[in-house]
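Participant: Here's a sequence, model it:
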Amino acid sequence: MGENLGLVQFPHPGPEHKPERGSDVMGWHRRDGPHCRKFLKSLGRWRDATGQEQSGELTFWGEWEPQSRIIHRWPNAAKGAPRFLHEPFWCVPADDRWLHNTDPFVFGGCFLYSNCRQSHYETLRELAPGSVILFGSPLGGSFVLDTVFVVASGVGYSWAKWAGISDVDDPFRRIVLDPLFTSQEDRSRKFRLYRGATPEVPWTGMFSFVPCRPASGDTARFARPVIQLPGLVTPNLARRAKFTPLNVGALERAWRSVVEQVHAQGLFLGYGMPVPREEPDWERGRSQASPGPEGGEPPEGCSPRKLRGC
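Facilitator: Okay, here's the model as predicted:
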């Protein structure tokens, strides 16, 4: 299998998760609906426009399909701004069938990208170290960014052969890998787990990050930044991942342009968010996820292909 060095524009569903009216907790999202984004609060670290590192609580947009507490609500206001602020946690429900997994996974020692769209686009299983993935969504005619992923390394895996990823921790396995292999069709597929470059171990100066802000004060709330890279980013790209071959120098220039655009929109580069805590006793005795199908079958009207949801 060859490896491709370049930039990937990765569009995924952009709508914000909406909790049930009056509910302060969202259950684990099942695969009878598409992935959505959450506006999240977490401990972490960030670099400001001067390159100085700071730490504390930060806010950022991301994918988190397990449970979360709604810790703040805003009225309808500025276009693109979130309505809800979530504090993530997780508890695998007793009925653990057809749960959405979380990908990319931006928590822990490094960012991880494990499966989304890889079954459909072989290129996504053949990315070379140094490649840059821009995860975002088409909204209002623009491409808005939630995660920058710089590939540091990758290893192939499947349901039948997990040996190559034996070093992943238990939360990642239970939040990401276990829900991935729900059906026999999923178990026949091959994937590649990528680890992201970090500020401590960058790839030619590049590292993975989420646009963020410090969680204190009125500025904690923000819309996802618009990213413009003519020829590399298509504003209205909705579903298909776009790969553009680039050499190392061109990738560095593209990454730095994204960083400059994030900073120009009043945001910082976030990383180092710890894995949300497990709460194994949460709501003991009742289902911790929205109602699911009986008998281990997909929700009505959904094929396994549709269920993958990304």
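Participant: From now on I want contacts and neighbour counts done on CA atoms only, so please keep to that.
Facilitator: OK.
Participant: How about the contacts made by the residue most central in space within the chain?
Facilitator: With distances taken as CA atoms, centre = their mean, residue 104 lies nearest the centre of the chain, 3.5 Å away. When contacts are counted by CA atoms under 8 Å, 6 or more residues apart in numbering, residue 104 touches 63, 111, 112, 113, 114, 116.
Participant: Let's compare: structure for the following, please.
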Amino acid sequence: MSENKQLFVQFMHPGVEHKPNTGEKWNKSPHKRKFMRSKGRYIENGEVKEDLLQFWGEWEAQAFLIEQLSRSNTSEPEYLYEPYYSLPDSYEGLQNTDPFVFGENFYYTCCRQYKKYKGKFRSTSVRHLAPGSIILFGSRKNNDFILDTVFVVGENFTDYNSKNIVSDIKANVSQTYFETTILPLYPSLYTSDTADAQTQLSCNIPKERESDREEELYNGGLICSGDLSFRLYKGVSFSERDKYKGMYSFFPCKKYDDNSVGFARPSIKINDYITDNLSMGFKKTEIENEKAKDLWADVVKQVQAQGLCLGIYADLPKKN
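Facilitator: As a prediction, the model looks like this:
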């Protein structure tokens, strides 16, 4: 068994914005970001407030195109969407949403939890995160690291594969999460004559390269590529912050205003912990509780300095 470690993780994922021809349908192409509108809760001046929010995030199921936006530069969004979903005839080829920021708790599973080395799948460090770990999900833009989600790892997690999805996952998450994140990984649970997802594609498992080094991987990873065991992490919510030195998961956001729609994702800079020009994979640094708190507070300060609030909840997208 690999040891769980408390890490600060700069986690890179594709930052390209969904266009209407793909953004309105359930995505079958590489992962992208959407700029969305949703009812939610946010923190402003230390207070919890509720309103209609605008924010960047991942949502690979369907969405209504609300409007095309006027933007002053390419860092701002071009389109505004309202997320929803409808069950497909088949999940084959459909992307899942990971991380998932809707509902009372954020969730992260699957993405980059394995790496291929010498023809075998082995688990990476993000498959073995200890509570209090911090993941900054973001992308590279103009050689800056731009942020869309801060995920603080909670103490409750579940290891799963196809054998225990129904018993250990389905009963403990929202129907929306199960149908938009878990089922795309295991289409055969929905349509019995459909093959399960190609995890190397759907979970961003990097292709093997000559430069891969064994010390970057954990020996506890499963060799079987057909039924890998993933870890479902539950993010720390605002109401749980006292158990984690005041830290909680959030997404940068603004209150929705018809006269001011759209904003650039905030750039985050922390020497030694964030690499500005990192474009793929993730960077990890082992930390302890006090350092985690300081790093989290630094991220919060930078987000707020760029005129943004901390979104702590967004309504679950409706099922049509």
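Participant: returning to what we had before: how do the contacts of residue 104 of the first structure look in the second structure, which are kept?
Facilitator: On the basis of both residues aligned by TM-score structural alignment, their matches' CA atoms under 8 Å, what survives of the contacts of residue 104 of the first structure in the second structure is 63, 111, 112, 113, 114.
Participant: Of the residues you listed, which is the nearest to residue 265 of the first structure?
Facilitator: residue 63 (21.4 Å; CA to CA).
Participant: Aligned to the closest one, what sits in the second structure?
Facilitator: In the second structure, residue 63 of the first structure lines up with residue 58, judged by TM-score structural alignment.
Participant: Please identify the buried residues of the longest helix anywhere in the first structure?
Facilitator: For the first structure, the helix that runs over the most residues, judged by DSSP state H, is helix 248-264. Along helix 248-264 of the first structure, these residues count as buried under the neighbour rule (16 or more other CA atoms under 10 Å): 251, 252, 254, 255, 258, 259, 261, 262, 263.
Participant: Can you name the residues that contact the counterpart of the first one in the second structure?
Facilitator: Structural alignment (TM-score structural alignment) places residue 251 of the first structure against residue 292 in the second structure. Residue 292 of the second structure makes contact with 8, 132, 133, 134 under the criterion CA under 8 Å, 6+ apart.
Participant: what separates the equivalent of residue 100 of the second structure over in the first structure from residue 28 of the first structure, distance-wise?
Facilitator: When the first structure is aligned by TM-score structural alignment, the residue opposite residue 100 of the second structure is residue 105. Look at residue 105 of the first structure and residue 28 of the first structure: by CA to CA, to the nearest Å, they are 15 Å apart.
Participant: Between the two, which has more neighbouring residues?
Facilitator: Neighbour count, other CA atoms under 10 Å: between residue 105 of the first structure and residue 28, residue 28 has more, with 24 against 21.
Participant: nearest residue to the more buried one other than its sequence neighbours?
Facilitator: residue 66 (4.1 Å; CA to CA, 6 or more residues apart in numbering).
Participant: residues touching that neighbour, list them.
Facilitator: 27, 28, 29, 88, 89, 90, 91, 100, 101, 102, 175.
Participant: would JSON lines of the residues you listed with distance to residue 136 of the first structure be doable?
Facilitator: Formatted as JSON lines, those follow (distance: CA to CA, whole Å):
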{"residue": "27", "distance to residue 136 of the first structure": "24"}
{"residue": "28", "distance to residue 136 of the first structure": "22"}
{"residue": "29", "distance to residue 136 of the first structure": "20"}
{"residue": "88", "distance to residue 136 of the first structure": "20"}
{"residue": "89", "distance to residue 136 of the first structure": "23"}
{"residue": "90", "distance to residue 136 of the first structure": "24"}
{"residue": "91", "distance to residue 136 of the first structure": "27"}
{"residue": "100", "distance to residue 136 of the first structure": "18"}
{"residue": "101", "distance to residue 136 of the first structure": "17"}
{"residue": "102", "distance to residue 136 of the first structure": "14"}
{"residue": "175", "distance to residue 136 of the first structure": "21"}
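Participant: got these as a markdown table, with secondary structure and distance to residue 137 of the first structure columns?
Facilitator: Shown next, in a markdown table, are the contacts of residue 66 of the first structure (DSSP: H, G, I helix; E, B strand; the rest coil; distance: CA to CA, whole Å):
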| residue | secondary structure | distance to residue 137 of the first structure |
| --- | --- | --- |
| 27 | coil | 24 |
| 28 | strand | 22 |
| 29 | coil | 19 |
| 88 | strand | 21 |
| 89 | coil | 24 |
| 90 | strand | 25 |
| 91 | coil | 28 |
| 100 | coil | 19 |
| 101 | coil | 18 |
| 102 | coil | 16 |
| 175 | helix | 23 |
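Participant: Just give me the closest of those residues to residue 52 of the first structure.
Facilitator: Closest to residue 52 of the first structure, out of all of the contacts of residue 66 of the first structure and judged by CA to CA, is residue 88, at 26.9 Å.
Participant: Could you measure from the closest one over to residue 40 of the first structure?
Facilitator: 7 Å.
Participant: mind listing what's buried in stretch 56-67 of the second structure?
Facilitator: For stretch 56-67 of the second structure, using 16+ other CA under 10 Å, the buried residues are 56, 57, 58, 59, 60, 61, 62, 63, 64, 65.
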